[in-house]
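K.L.:
Return atomic coordinates for the entry below.
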Amino acid sequence: MTRPLVGISTYLEPDVRWGVWRKPAAVLAAGYHELVQRSGGHAVLLPPDPDPATASALVARLDGVVTAGGPDVEPARYGAARDPRTGPAYPQRDAWEAALTEAALEQRKPLLGICRGLQILNVLRGGTLTQHLDGHRGADAVFLPHTVKPVPGTLLERVLPAPVDVPSYHHQAVAALGEGLVPSAYAEDGTVEALELPTPEGFVLAVQWHPEEGDDLRLTQALVSAALG
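P.N.:
Okay, the predicted model is just below:
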């Protein structure tokens, strides 16, 4: 069976060390590409392009797209003033991942958004974000396990049919829903933990947690299966 080509967004860091080198680099935690590989896909890393318009041509050559977790989305993108607890802006990454997401939607390519990827999807569709909430991450770089409950009748419930404990690390979340998006999982405190875009055909799913930090392959296996067509 052919392994589908799944692109994963990456990000630029100005000061990365490896070996004797210390340079700007495009980086991504290894858990993302390993998750795709373990689920039966070929993983391709997608560094930000200075021209986001290239995203459409790039996505056309892929079978599926994953938008990765990372820093806060710039509040100006959803018409909000900056909360003091919101992190610094990454405009190039915002533009690149929004372009990748838009291209995947336009071309009906299977899309899985992870954490920030969910937030990018919601903002791209005209939604807004809560800029700070407590209880969904541990100390710095510590993922906090908590339970999410799938919504009956959703794509997510078909993939994860029962409540599941997930590794979480976020302090922002969905406020107003973007156009056409529906919640497909909630945390015990009522926070939206997954979104999807129902379409007659296609796979558009985004989760607020970090599957790359666990051993549950069902989400990426579902993406890979959709990418196979």
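
K.L.:
C-alpha only now, for contacts and for neighbours.
P.N.:
Noted.

K.L.:
Distance of residue 145 relative to residue 138?
P.N.:
Relative to residue 138, residue 145 is positioned 9 Å away (CA to CA, to the nearest Å).

K.L.:
Tell me which residues are up against stretch 24-39.
P.N.:
For stretch 24-39, contacts defined as CA atoms under 8 Å, 6 or more residues apart in numbering pick out 6, 8, 10-16, 42-45, 47, 68, 212-213, 217, 220-221, 224.

K.L.:
can you pull out the helices in this protein?
P.N.:
Ranges of helices within the chain are 30-38, 55-59, 91-106, 116-124, 155-159, 218-228, based on DSSP state H.

K.L.:
Distance of residue 90 relative to residue 3?
P.N.:
If you measure residue 90 against residue 3 using CA to CA, the figure is 33 Å.

K.L.:
again but with residue 35, I slipped
P.N.:
In terms of CA to CA, residue 35 sits 14 Å off from residue 3.

K.L.:
please give me the structure for this one as well, since I'd like to look at both together:
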Amino acid sequence: MKPLIGVSTYLEASAAWGTWDMPAALLPAGYPRLVQRAGGLAALLPPDHPAAAAEVVARLDGVVIAGGPDVEPVRYGAEPDPRTGPPARERDAWELALIGAALASGTPLLGICRGMQLLNVALGGTLLQHLDGHTSPVLGTFGRHPVKPVHGTRYGNLVPEEFEVPTHHHQTVDRLGAGLTVSAFAADGTVEAVELPDPRWALGVQWHPEMAEDTRVMRALVLAAS
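P.N.:
The predicted model follows:
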């Protein structure tokens, strides 16, 4: 059987399709398509009460925390920078609970962009609230830049060469969370991947594999979930 990979979703107060405009839990199609291309079955995980996270994760073979809005700075003990976006408190609470449940149960976990940042925060790390040069100047599009792996890490073994990736973020890891190690950098020193170097399969990438043709990162999650 193909492994079942749960992907967290956005929760939007207003979304439009057809003749409808109403609250919606949604996810860009690139995420489930990447899971499917990598050999898994995709299940969407809309925000729920954090107490439900362990029960949800128990029914999954792997978890993906998707990209999205800025993490509320109070989650890592900081005052908001004026350039930090509005909070998504319900999503923060749900996804932090999913991360905690995945780590506690040993369920393979992949954090993408915001998901990497949340993994760091969940383990006691902090975030740099603004940096320039990692978004496209054209709204609604992704920039691209090369990412250099750290050899000998899980990410470095998956993607051993310098690799140009799609990127869209203005925040990143500052102080590392407990137990995490950096496994890739951008040319300017920005952290582009973190992981737990223990038997638990937990990896975060700051870039967006769902917007690339390369499936190596997701295939590794699906394999671990198998």
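
K.L.:
tell me, how many neighbours does the aligned partner of residue 57 of the second structure in the first structure end up with?
P.N.:
In the first structure, the position corresponding to residue 57 of the second structure is occupied by residue 59, as judged by TM-score structural alignment. Counted with other CA atoms under 10 Å, the neighbours of residue 59 of the first structure add up to 23.

K.L.:
With the one 3 residues further on instead?
P.N.:
Burial of residue 62 of the first structure, expressed as a neighbour count using other CA under 10 Å, amounts to 17.

K.L.:
The residue nearest to it when sequence neighbours are not counted: neighbour count?
P.N.:
Distances taken as CA to CA, 6 or more residues apart in numbering put residue 5 closest to residue 62 of the first structure, at 5.4 Å, once the chain neighbours are dropped. When counting by other CA under 10 Å, one arrives at 21 neighbours for residue 5 of the first structure.

K.L.:
any idea how far residue 182 of the second structure is from the residue lying closest to residue 176 of the second structure once chain neighbours are set aside?
P.N.:
Of all residues beyond its chain neighbours, the one nearest residue 176 of the second structure is residue 125 (4.8 Å), with distances taken as CA to CA, 6+ apart. Here the criterion is CA to CA. By it, residue 125 of the second structure lies 12 Å from residue 182 of the second structure.

K.L.:
swap in residue 13 of the second structure?
P.N.:
Using CA to CA, one obtains 35 Å as the distance from residue 13 of the second structure to residue 182 of the second structure.

K.L.:
Please apply the same query to residue 9 of the second structure.
P.N.:
Between residue 9 of the second structure and residue 182 of the second structure the computed distance is 26 Å (CA to CA).

K.L.:
who's more crowded, those two?
P.N.:
Between residue 9 of the second structure and residue 182, residue 9 has the larger neighbour count (other CA under 10 Å), namely 23 against 20.

K.L.:
Report the aligned residue range of the second structure for stretch 68-86 of the first structure.
P.N.:
Structural correspondence for stretch 68-86 of the first structure: residues 66-84 of the second structure, per TM-score structural alignment.

K.L.:
roughly how far apart are the nearest residue to residue 47 of the first structure once chain neighbours are set aside and residue 154 of the first structure?
P.N.:
The spatially closest residue to residue 47 of the first structure, leaving aside those adjacent along the chain, is residue 10, at 4.9 Å (CA to CA, 6+ apart). Here the distance between residue 10 of the first structure and residue 154 of the first structure works out to 29 Å (CA to CA).

K.L.:
Ok, residue 8 of the first structure next?
P.N.:
For residue 8 of the first structure, the distance to residue 154 of the first structure (CA to CA) stands at 24 Å.

K.L.:
Now which residue in the second structure aligns to residue 152 of the first structure?
P.N.:
Following TM-score structural alignment, the counterpart assigned to residue 152 of the first structure within the second structure is residue 151.

K.L.:
Neighbours of that match, how many?
P.N.:
When neighbours are counted by other CA under 10 Å, residue 151 of the second structure registers 15.

K.L.:
What's the local residue count around the aligned partner of residue 105 of the second structure in the first structure?
P.N.:
Taking TM-score structural alignment as the criterion, the aligned counterpart of residue 105 of the second structure in the first structure is residue 107. Residues within reach of residue 107 of the first structure, counting by other CA under 10 Å, total 13.
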